Structures are given as C-alpha cells and as structure tokens.
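# coordinates for the following, if possible.
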Amino acid sequence: MPAPSATSPEIRQFTVGEDDDGIRLDRWFKRHMAETTYTIVAKWARTGQLRVDGNRATPGDRLVAGQVIRVPPLEPVKDKPARPKRERPPLSPDQVDYARAMVIHRDPQAIVINKPPGLATQGGTKTHDHVDGLLDALQFDAEARPKLVHRLDKDTSGALLLARTARAAAFFAKSFSGRTARKVYWALVVGVPSIDDGMIDLPLAKQPGTGGEKMHVDEENGQPARSRYRVIERAGNRAAWVELQPFTGRTHQLRAHMAAIGHPIVGDGKYGGQAAFLTGGVSRKMHLHARRIRIDHPDGGKLDVSADLPDHFRESMALLGFDPVLGDAMRLDEDAPPPSRATQKARAKAHAKTVRKERRGERGRRRG
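Next up, the predicted model:
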C-alpha cells in the first residue's frame, strides 16, 4: 500500500489487504497512516467523513479483507522536528545462535520457541536480556521480525508463540482474547492437593504496596480468574507433579492460585515464601513450565507444539521419582467441560476441611 501524503488535498480510497483482515480501523490507521492521530480518526468518524464500503464507520470497527476505506483529506500540519529514530543494536553471532537454538517450530505464519527460565519476555527497568531483544535473529526469510502475541514470566520456561506476519498476529491475538487458545503447564508443587482434579475459581487483584508486581486473592475487587489442575504423580506427602490449565489470563495466575490453596509452586518464593523450597538437592529455581500450546492456525488446522523441560526441572523430577512419560499420557482434555459448580463446591469444602484438620494437628504438635 503506498504511503499517503500528510497533506493530501484529495479524498483517498484504500482496499483492506489480507494482512489487515480482522484488525480495528484505528489500528489500520496506526499501521498505515501513523501521522493520523486517534483524535483525527475519531473526528472524521463523528462527522461522517470516514466510511468503509460507503457506510459510516467508527474507530473500533473490525475490518475485513477487500473492504474499501474512504479517507478524507488531511489538513496541513506544521513541521515538527523529527525525533531521532532509536536503532536497535545489532545482535552478535552468539546472540543469533542462542535465539535460533530456542526455535522448536517454524512455518510461514508462526514460530514457537522454548523459552529458558531466567530470560524475560520483554524488557523493563534493569532488564536488558529478553526475547523481544532477540527477535531480529528470528526473522529468517520473512519481511519483518516476528511479533510477541503473549508472555511468560521471566522464571517460567516453555512454549512461547510468535507471529511472523501482521495477519497472524491479529489472528492469534483474537484467539487469546477469545479464550480459544489452550495452554498446558507442568509444575511441581509443595505438598499434595487432597483433590486430584479441581478447578480454582478465585478472583485476583494487584496486591497494594507491591507496585503491581504481586497478585493476591480479592473476592470484592479482583478480576475473575479460573485455573484447572490435575495431580499426575506424588512423592509421598512431600510434593506433587501437577498439570495446570489457565482458563483466564491474569498476571501470575497459576502461581497465585496454587499458593492460595496451600500448595505453592516449588521455587516460587514470591508467593510461597520459604515454604516453597524443598531440601534434598531439589533446585531452588521455579518449577513452572509451559509444556504445550494448542491454537487455531491462520492457514487452517491446529498448531499444537510441546516444549521439553529445562535441565533443573528434569533433574528435580528424577530426584522425586517422577516418570515424565505419565505427563503426556494424562494431558488435560481441551474439549472436556470443567467440573460443575456443585462438584467444585463439594471438592472445595472437602479440601478446606482437610486443611483445617492439618492445621489443628500442627498446632497440637507445637504445643506438645
């Protein structure tokens, strides 16, 4: 698509391309006419000057490939000193090799990497090493560098999906927002849940005083959050290997939920405190791994990719006597309905009763 002039005196028409199918109209302007601010787009829509296929349009309308956008003339703007473009430093050969070694799937629309623990997804204050900074190495034969479409916590390892085209990015974003994408995690947790297969339905909110860095259960003001878990194996009463599936996408959801039911993820000191660390040679790193991602593919069919465990997780599994083969044999069924409300309440009641008994026993032992 040719770049429109910032001072074009004429009405222009543009045909929506395949890569823009499904995006919002205001995003189309940001992508193709960056000099046109949201305020201008909203004004055009309000006055009826902005039209799609001859009909009045609003900034939030979703576009379909082949539609024709009528764009009114842009008013002349005063020249402003151009901001210096921030150039990304070139990657070293070692960085390129490191990034490409993470790739476990690649096709014309998508890349899936197996993110190691300790590598952030995006940069931030005092965070200089991150996936976003390595994306130039993963461009390969595409026209542009791939785009992040979801995130994993810095200390969470596993499958991370990247979109290779604008069309794929919009398609995957819609899948994540519509909750049709399925993510399966493996985790080692402290203790053993009394219910083998349960649904945690506890609203979460940012914990005051943490700068948004930590979540907590907030029944009054929290956002709905639901996670399903299933126990795969147990090491006596010391620890359990569980399979987790988030049905919502709250920050630190799985970590906060498992800690809330009394079984923090091994190595997660933020939510489990000292109780989250096991002795006997078990690594102090966090044991939460995005094992599998399953999502509709923009070109049809399903994208279904599994990521191998990192070394520390695999070694802890061996120390605790867990058999990795059992995990794939007991994957969560994406199409199976979660337990009913009545079942959830009965399980929660039974679990709460067990926890109270254990606490009474612990107090009795302390008195003794």
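# going forward, measure contacts and count neighbours with C-alpha atoms only.
OK.
# what is the biggest helix by length in the chain packed up against?
Ranked by number of residues, the top helix in the chain under DSSP state H is helix 341-367. Taking 3 or more Cα pairs under 8 Å, 6 or more residues apart in numbering; DSSP states H and E as contact, the helices and strands that helix 341-367 lies on are strand 197-201.
# I have a second one here; can you model it like the first so I can compare?
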Amino acid sequence: MQELHVKSLLPVRLDKYLMEQYPHLGLGRLNKALRENKIKLNGKKQPLSTRVQNGDTIRVYLLDDQLGLTPSDGPEFLSARSGADIIYENSDLMVVNKPAGIPVDGPEADTLLKRVFRRLYEESRYDAAQEPRLCHRLDTGTSGLVLLAKNAEAEHFLTDAIKNRQIRKTYLCVTFGRPVPPAATLHGFLTKDSLHGVVRVLEAPKSGAKEIITAYDTIAVSGRLALLKVDLITGRTHQIRAHLASIGCPILGDSKYGNNAANRELKCKYQALCAWELAFPKKIANPRFSAMAGKTFYVPKPWYYQQILDGTLR
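Purely as a prediction, here's the structure:
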C-alpha cells in the first residue's frame, strides 16, 4: 500500500494526480483499481473525476511493481545521464533545455527531472526536501525550454503566470505540407480520448471540449515542407501537433498525428517541434520575482531550421 499526502496549490483531478505520481499505471489499470476498491481518497472510494487538493490523503492498495516502483540502494536519479542543460537559474527557479526523446518525468531511468537532480547532486547542491518541480510539461518527442520551481512560492508564481497566459511560449516546427494561408491564428476546441492517448480538434464547441488558439507564421518553405514559428496562445495537451494536423499540415516526425510514410522517408524519429522561446511579462506584481520582468530565454535553433532554409530537407 502506498499513502500519498497531496501537495498541490490548485485542485486537480484524482486520476490526473495519480497518473502523474505513477505514470506506469495507465488509465486502464487505474480504472480497474478503482473498480476493485483499491483507491481511497480520505478513507473513501471516490470517482476518478473528483478534485483533490492540498492536504488530502490518497491510499493506493497495489503492489510496487504494479505502480512501476522498484527498490533502490540510492537516489533513483543516479541512473540518469550526468548533468542537464540549464539555461538560467536563480534561488527560485530554473529554465532548462529538454532534448527530444527524453521524458520530462516518470518511471524511466533517464528523464529531464532526474538529469537535473543528478547535476545538483554532482555539484553537492541536491536537497531531497527542496527538489525542483515541474511547472509545465513538454511531450517526450518535443525539445526545448521547461520551467522548474525550486520552492512553493515560485511554483505558485510560475503556474499562475502560465495559467493566465502571462508567459509567452513560442515554438519552431516543420510541417509536412505548406499551410494556407502562410500565416494565421487558428481557433478550435479540443477533446481528449484518454483511452487511446490522443486528442481531437473540433470546429464547434462541445460538452467537455476546451478552447484552443494557435497562431503560426511561415518562415520558409522547402519542397513539401514548411518551417513555422508558432505562438501557443492556449496550452493544451498535444495542441500544436493536433491543431496543425487538423488543417492538413502535420508536424514532421509526429507518429501520432502525422504522416508516417514521410517520417520514415525523411528519417525523422521525433517530431520536429521545439519550445524555442519563453518570455516573461514586462511587469510582475510580486516583488520577489520582479527581476524576471521582461526576461526572454531561447534555446539554439534546432537542426532542421537551417536545413529548411538551405533547401536540403525537402
């Protein structure tokens, strides 16, 4: 049995919280555990849609191997690769560059968080009581900038700023197909198919669907491909990938929403999508974080950027 004491500044669905803690579970196994009365929230069986909040207690009556937990003689992150590409760091937060193919978190031996923990450990700066925590996520196949908070106040500041669209996130990507028009702001509604791990984009609102807004601008074209700069106005699961695919321009290398024949032909293992820029607002009310006002962070342009400009990737 595992007992969890919820630490979350904002209410979150029970299923989402448990899958973040135990990614190995999967939604199917999670539903089965609930049916078998193996999940209790504050001592009672509750629907997975119930929102949990700070201070709640969850008990999960499953074996460690079912939860993806394995015994270890030392910190689990020591099995990860050494170091992490930290773009910026202060006493409250970190801006980190995630490589494509590396999960941000989960049971895998090598994740972004474990790389960060290992770097801190190697520099004698690791404190298990003050581990940096993720404030947003990137898909495994997406590269680029991720924000980590080093304390509860920073986590609240960053998650609130992201939720209220105060932090601007700009991406670079390559699409299989040239979008028409070459620049536009797309509006739609997104629904999740949790069973199959995909999302769907609708033109009209529907119960349970969330509004999505994605702005793109074509930087260059090369044969069948287009290099885009994308501003993520709303931040939903798989939003850029699904939204561009919905207009017939899926991201190159995307095996879930894209053209797999083209992906194989052009030898793209991961989606050509990079979280290239993060820009903080010019004014920040909280004086503790006022030094972040107006700061903008970039990662180096991904490998496909110059190849599209040169016409060598077509």
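# quick TM-score on the pair, please.
Once superposed, the chains reach a TM-score of 0.66 (TM-score structural alignment, normalised by the length of structure 2), with 243 aligned residues with a Cα RMSD of 3.6 Å.
# may I see the buried residues of the longest helix of structure 1?
Residues of helix 341-367 of structure 1 classed as buried: Gln344, Arg347, Ala348, His351, Val355 (neighbour count, 16 or more other Cα atoms under 10 Å).
# I'd say the fourth one and Ser194 touch.
Yes: between His351 of structure 1 and Ser194 there is a contact under Cα atoms under 8 Å: 6.0 Å.
# tilt between the longest helix of structure 1 and strand 197-201?
For helix 341-367 of structure 1 against strand 197-201, the angle by axes from the mean of the first three to the mean of the last three Cα atoms, to 10 degrees is 90 degrees.
# please name the nearest non-neighbouring residue to Ala149 of structure 2.
In this structure, Ala149 of structure 2 finds its nearest non-sequential neighbour in Leu93, 4.5 Å apart by Cα to Cα, 6 or more residues apart in numbering.
# how about that neighbour, what's its partner in structure 1?
Counting by TM-score structural alignment, Leu93 of structure 2 corresponds to Ala110 in structure 1.
# was I right about its match contacting Arg167?
No: counting by Cα under 8 Å, Ala110 of structure 1 sits too far from Arg167 to count as a contact (10.6 Å).
# test my guess that the residue nearest to Ala149 of structure 2 contacts His156.
No: using Cα under 8 Å, Leu93 of structure 2 makes no contact with His156, being 11.3 Å away.
# more neighbours: which of the two?
Leu93 (20 against 16; other Cα atoms under 10 Å).
# would you map the helices across structure 2?
For structure 2, the helices defined by DSSP H occupy 14-21, 26-35, 112-122, 152-163, 239-246, 260-265, 303-310.
# what about the ones you listed, which gets the closest to Lys192 of structure 2?
helix 239-246 (10.7 Å; Cα to Cα).
# mean shift of that closest one relative to structure 1?
Here the mean offset of helix 239-246 of structure 2 against structure 1 after fitting is 0.2 Å, by mean Cα distance after the TM-score superposition for structure 1.
# and the contacts of that helix?
By Cα atoms under 8 Å, 6 or more residues apart in numbering, the residues outside helix 239-246 of structure 2 that reach it are 175, 186, 188, 190, 199-201, 212, 214, 232, 250-251, 254, 257-258.
# the same query, at a cut-off of 6 Å, please.
Here helix 239-246 of structure 2 makes contact (Cα atoms under 6 Å, 6 or more residues apart in numbering) with Pro250.
# quick one: end-to-end length of stretch 287-302 of structure 1, please.
Start-to-end span of stretch 287-302 of structure 1 (Cα to Cα, to the nearest Å) is 28 Å.
# kindly check the end-to-end length of stretch 204-212 of structure 1 for me.
12 Å.
# please apply the same query to stretch 162-178 of structure 2.
Length of stretch 162-178 of structure 2, first residue to last, Cα to Cα: 30 Å.
# what lies in contact with it?
Stretch 162-178 of structure 2 is touched from outside by 161, 224-232, 249-252, 272-281, with contacts defined as Cα under 6 Å, 6+ apart.
# again, 8 Å this time
The contact list for stretch 162-178 of structure 2 (Cα under 8 Å, 6+ apart) reads 161, 221, 224-234, 244, 248-252, 259, 262, 272-281, 304.
# longest strand in structure 2, by number of residues?
Ranked by number of residues, the top strand in structure 2 under DSSP state E is strand 210-222.
# what mean distance separates that strand from the matching residues in structure 1?
Mean deviation for strand 210-222 of structure 2: 0.8 Å (mean Cα distance after the TM-score superposition for structure 1).
# can you name the residues of structure 1 that that strand overlays?
Matched against structure 1 by TM-score structural alignment, strand 210-222 of structure 2 falls on residues 223-235.
# residues in structure 2 aligned with stretch 159-168 of structure 1?
Under TM-score structural alignment, the match for stretch 159-168 of structure 1 is residues 145-154.
# for that stretch, give the distance from the opening residue to the closing one.
Stretch 145-154 of structure 2 has an end-to-end distance of 17 Å (Cα to Cα).
# list the buried residues for that stretch?
Leu145, Val146, Leu147, Leu148, Ala149, Lys150, Asn151, Ala152, Ala154.
# got a list of what the first one touches?
Counting by Cα under 8 Å, 6+ apart, Leu145 of structure 2 makes contact with Val95, Val96, Asn97, Lys98, Ala275, Trp276, Glu277, Leu278, Tyr298, Val299.
# fine by me, thanks again.
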